[in-house]
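>>> Attaching a predicted model along with its sequence, questions to come.
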Amino acid sequence: MHLGALKFEACPIISISKGRIGIDFIENISLKVGSLIDLSEMIFTLTYDITSRAAFGNRCKDKKAFIAAAKESVKLGGGFGVHDLFPSLKLIHVLMESSLNIMRCIRKSMPFSKASSEITELIEL
């Protein structure tokens, strides 16, 4: 099946929750009429609301922590470091601290995952 052919009717829970999140987003904007808003941040938050609903089945209980962990993951994953050129030199990994920061970020996001024990096992391999 081609992915473009997928429809939300095939998964009504995502369709309903996506609609509710969209309505909440519009209502939030309408409440701030006449004041300055950070539309980029609001769209970023909307994206993570939809992602968490699709991935976990509902909104995260601690949305701010989830968003902070996701932002940190994106920030850490976006760079290219010397340790990528020499993966066998463990000293470089320690000096660059990227691996440690990524591990901390993954561990912060663990409470949001139903399969956190499987993820931990994969990370430790």
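Thanks, I have it.
>>> from here on, contacts and neighbour counts on C-alpha atoms
OK.
>>> What ranges does the protein have for its helices?
12-31, 39-56, 63-77, 82-85, 90-96, 98-109, 116-124 (DSSP state H).
>>> try this one next to it:
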Amino acid sequence: MNPPTSETHLSNAANEAAVRALYQQLMDAWNNGSGDDYAVTFAEDGILVGFDGTAFNGRQEIVSFHQPLFDKWLKGTRLTGDVTRVQFLTADIAVMHAIGSTIMRGKSKPDPARDSLQTLVAVREHGDWKLAAFQN
């Protein structure tokens, strides 16, 4: 086995940055109230498990459920989050751990009681990173 080269290290750093950017894209989509933008961060057959255990299979279910929430009950809420760990299982599969928080409408800070531990699996498809699974 050959030792890692500086090129390999740069590639790993670029992939980690891309995976972390995917998480930020997810947060930004929520904060913009866009179900479509939120769902596009997922693979076509990606799975999202919500805080209450409800599972959404595929982008269409994710959009169909989230857009009405963004339009009414979650309108004006904002997500914040911090990726605490990225681990590559293969060159095309990464597991992320994050701590997420919700800033409720009319508030300026997140309520610590609403913090959540998140596990996300990102996969590279056709050169782009997408979420295969997200459990909140």
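Done, it's in. Since we're looking at a predicted model, the values are computed, not measured.
>>> Mind checking the TM-score on these two?
Overlay of the two chains. TM-score (TM-score structural alignment, normalised by the length of structure 1): 0.27; 56 aligned residues with a CA RMSD of 4.2 Å.
>>> hang on, the earlier thing: now the helices of structure 1 in CSV, with mean neighbour count?
Output for the helices of structure 1, formatted as CSV (neighbours: other CA atoms under 10 Å):
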stretch, mean neighbour count
helix 12-31, 14
helix 39-56, 15
helix 63-77, 15
helix 82-85, 13
helix 90-96, 13
helix 98-109, 16
helix 116-124, 11
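>>> Could you confirm M27 of structure 2 falls within a helix?
Yes. Under DSSP: H, G, I helix; E, B strand; the rest coil, M27 of structure 2 falls within a helix.
>>> I'd assumed G81 was in contact with it.
Yes. Contact criterion CA atoms under 8 Å: M27 of structure 2 and G81 qualify, at 7.5 Å.
>>> Tell me how far L48 of structure 2 lies from H66 of structure 2.
According to CA to CA, to the nearest Å, L48 of structure 2 stands 11 Å off from H66 of structure 2.
>>> Those two: who's more crowded?
Taking other CA atoms under 10 Å, L48 of structure 2 and H66 do not tie; L48 has more neighbours (24 against 19).
>>> Surely the more buried one and A55 touch.
Yes. Applying CA under 8 Å as the test, L48 of structure 2 and A55 come out as touching, 5.7 Å apart.
>>> where do the contact lists of the two overlap?
Taking CA atoms under 8 Å, 6 or more residues apart in numbering as the criterion, L48 of structure 2 and A55 do not both touch any residue.
>>> for structure 2, what's the longest strand?
strand 78-90 (DSSP state E).
>>> just checking, next helix/strand downstream of that strand?
Using DSSP states H and E, the next helix or strand after strand 78-90 of structure 2 towards the C-terminus is strand 93-103.
>>> In that following strand, which residues are buried?
Buried residues in strand 93-103 of structure 2, defined by neighbour count with 16 or more other CA atoms under 10 Å: 93-98, 100-103.
>>> so which of those residues would you say is closest to R20 of structure 2?
Nearest to R20 of structure 2 out of these is M96 (CA to CA; 8.2 Å).
>>> So that closest one is in contact with L131, correct?
No. Look at M96 of structure 2 against L131 with CA under 8 Å: they stay out of range, at 10.1 Å.
>>> list the residues that contact both of these two?
With CA under 8 Å, 6+ apart, M96 of structure 2 and L131 have common neighbours 120-122.
>>> out of those residues, which is most surrounded?
Ranked by neighbour count (other CA under 10 Å), the shared contacts of M96 and L131 of structure 2 have A122 at the top, with 27 neighbours.
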